[in-house]
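>>> I'd like to go over a predicted model; first the sequence, then the structure.
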Amino acid sequence: MCVRTIPAWRRRLRQVLPRRGGQDCCWFHGGDWHVVSGLAVRLLREVSSDGTEDDIEISSRMMTAARAEGLTGWDWEAFESLVYFPINVDADGYVNGRHRASVMMAAGVRKTVVQVMVLDG
């Protein structure tokens, strides 16, 4: 199994010596999350800079901008996964996206986009 707990020392090491590119164990390890996450963070800032808060509008604008950037193949699919099937976290931890988050941490990705779920009550 390619997902496992990543020791703190390894996460710190990957911050200094990031792992780029992919591995062949699974789809999640198949590309460079540094590229995809960096683009997602940048585009999220750009498309929401006008104050738009509608999730559907933001998602649509991000996908249009990613297409204009020429994103294709694995990078396109990974980007799409962050936009349409986001890593969800709530007060108890991960709700969705644990495998992607684990892969990114192992590679030393410093920033990505997530959806924070707030429960009323």
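Nice, I can see it. Note that the structure is a prediction, hence the values are computed from the model and not measured.

>>> only C-alpha atoms for contact and neighbour calcs from this point on.
OK.

>>> For Ile6, what is the enclosing helix or strand?
Of the helices and strands defined by DSSP states H and E, none includes Ile6.

>>> just Asp75 next, same as before
Asp75 belongs to helix 73-84, assigned by DSSP H and E.

>>> For the helix or strand just after that helix, which outside residues touch it?
Scanning forward in sequence from helix 73-84 by DSSP H and E, the next helix or strand is strand 88-90. Residues outside strand 88-90 that contact it (Cα atoms under 8 Å, 6 or more residues apart in numbering) are 94-97, 114-119.

>>> of all those residues, which comes closest to Ala68?
Nearest to Ala68 out of these is Val114 (Cα to Cα; 22.4 Å).

>>> isn't that closest one right next to Pro86, touching?
Yes: counting by Cα atoms under 8 Å, Val114 touches Pro86, with 5.8 Å between them.

>>> wait, what's in contact with Arg20?
Counting by Cα under 8 Å, 6+ apart, Arg20 touches 32-34, 107.

>>> now do 7 Å
Arg20 makes contacts with 32, 107, as judged by Cα atoms under 7 Å, 6 or more residues apart in numbering.

>>> State the distance from it to Ala91.
Arg20 sits at a distance of 31 Å from Ala91 (criterion: Cα to Cα, to the nearest Å).

>>> same check, this time on Val114
13 Å.

>>> Please, where are all the helices along this structure?
8-16, 33-47, 55-68, 73-84, 98-107 (DSSP state H).

>>> before we move on, back to that, more neighbours, Val114 and Ala91?
Val114 (17 against 10; other Cα atoms under 10 Å).

>>> neighbours around Ser49, how many?
10.

>>> cool, the one 3 residues further on as well?
Thr52 has 10 neighbours, counted by other Cα under 10 Å.

>>> Got another one to weigh against that:
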Amino acid sequence: MVDEDALLARLTARQCWDAETLRGPATERLASNENVELPRGLAHQGRYALRLLNLFDGDLGRLRAAALRCRELAQEEDSHRQAMWMRATDLCEQAVARVTTRAGADPDHQQSYVHRLMHPEPDPAEELAYRVVWVATLPAPHNLFRASCMTPLSTAQRWARQARPTRTPRSCCRYHAVDWHRASRGARRLLRQARRGAGPVEEVYRRARALAARAGWDTAQREAALSLLSPAEGIIVSPEDSPARWFLLNGQHRTQALLEAGVRRTVVLRAP
């Protein structure tokens, strides 16, 4: 049974990856939450984590076992095939965390919260919201499986990078290849301009895309700035067990790259 669950998690991870790599109208449909039978306003990977929660009938024990098995299977694969198993592990862990960070360890509270997630009622409070934040205060990335060149930073190292930022992109991976100082400035500028028309996050993002197309930026800067604003791809943070503690739902690797570069402020999306 656990092997079947692991394969199901990997299949969902593959679907998540395929959807992330789409371009054009398909990406816009995902970002606008149309035709997605899950609660609105969640990160792209968060949607697929909740899809796993549905597929596993809300059974956190099965999800934990599947995550463990996916991690074991990843160790048996070469580096090319390992990433998808680790993505499956991450989705299972996100599904569990989505419940336990809100409901705690009480099984009754967990069951009640799972029911709310699987049978949501429309609630404006469930929408994502843009926030400009200090990068050094962002939650620590917890699953940096895509880039071997990334190592978590201590609190002291975070503030040291703020004092001596790095502005030269590196060629070791696609995350370090971006000038995140320029990208973050561009994202904040687009957000200021696109917010003037008010509206939900999806509408603001559509206006930001149109503004970026007219800004005269190079392709790399435009895509990096828009990736910080995208409801499907942005850095998504959610309260863990109190407003003072946060958890990264999406954007692990970009958060790490921002921290390493010593970027001061950037744009994130806050989940409820």
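Received, thanks. This is a predicted model, so every value here is computed, not measured.

>>> Among the contacts of strand 88-90 of structure 1, which pair sits farthest apart?
Gly97 and Leu119 (18.4 Å).

>>> Between those two, which has more neighbouring residues?
With neighbours defined as other Cα under 10 Å, Gly97 of structure 1 and Leu119 compare such that Gly97 has more, 16 against 7.

>>> Once you drop chain neighbours, what's closest to the equivalent of that one over in structure 2?
By TM-score structural alignment, Gly97 of structure 1 lines up with Gly251 in structure 2. Once flanking residues are discounted, Gly251 of structure 2 sits nearest to Ile235: 4.3 Å by Cα to Cα, 6 or more residues apart in numbering.

>>> Tell me how far that neighbour lies from Ala224 of structure 2.
12 Å.

>>> Next, work out how far apart Lys111 of structure 1 and Pro7 of structure 1 are.
Noted for Lys111 of structure 1: a distance of 19 Å to Pro7 of structure 1, by Cα to Cα.

>>> Among these two, which residue is more densely surrounded?
Ranked by neighbour count (other Cα under 10 Å), Lys111 of structure 1 and Pro7 place Lys111 first, with 14 against 9.

>>> quick one on the thing from earlier: residues touching the equivalent of the residue nearest to Gly251 of structure 2 over in structure 1, list them.
Aligning on TM-score structural alignment places Ile235 of structure 2 opposite Ile87 in structure 1. The contact partners of Ile87 of structure 1, by Cα under 7 Å, 6+ apart, come to 96-97, 114-115.

>>> What residue in structure 1 is paired with Ala177 of structure 2?
So, by TM-score structural alignment, Ala177 of structure 2 is matched to Gly30.

>>> excluding its backbone neighbours, what's nearest that match?
Take Gly30 of structure 1 and drop its neighbours on the chain: the residue closest to it by Cα to Cα, 6+ apart is Gly22, 4.4 Å away.

>>> What of Ala78 of structure 1?
Val36 is the one closest to Ala78 of structure 1 (Cα to Cα, 6+ apart), at 6.8 Å.

>>> That neighbour against Trp74, yeah?
No: at 9.5 Å, Val36 of structure 1 does not count as touching Trp74 under the criterion of Cα atoms under 7 Å.

>>> So between the two, which is more surrounded?
The neighbour comparison of Val36 of structure 1 against Trp74 (other Cα under 10 Å) goes to Val36, with 22 against 15.

>>> From Thr52 of structure 1, how far off is that one?
Separation of Val36 of structure 1 from Thr52 of structure 1 (Cα to Cα) stands at 22 Å.

>>> I'd like the distance between the aligned residue in structure 1 for Arg164 of structure 2 and Arg4 of structure 1.
Per TM-score structural alignment, the equivalent position to Arg164 of structure 2 in structure 1 is Leu17. Here Leu17 of structure 1 is placed at a distance of 20 Å from Arg4 of structure 1 (Cα to Cα).

>>> what does Gly21 of structure 1 give?
Gly21 of structure 1 is 19 Å from Arg4 of structure 1, where distance means Cα to Cα.

>>> Looking at those two, which has the bigger crowd around it?
Gly21 (13 against 10).

>>> and the residue lying closest to the more buried one once chain neighbours are set aside, what does it touch?
Among residues not flanking Gly21 of structure 1 along the chain, Asp32 sits closest, at 4.5 Å (Cα to Cα, 6+ apart). Shown in contact with Asp32 of structure 1 (Cα under 7 Å, 6+ apart): 20-22.
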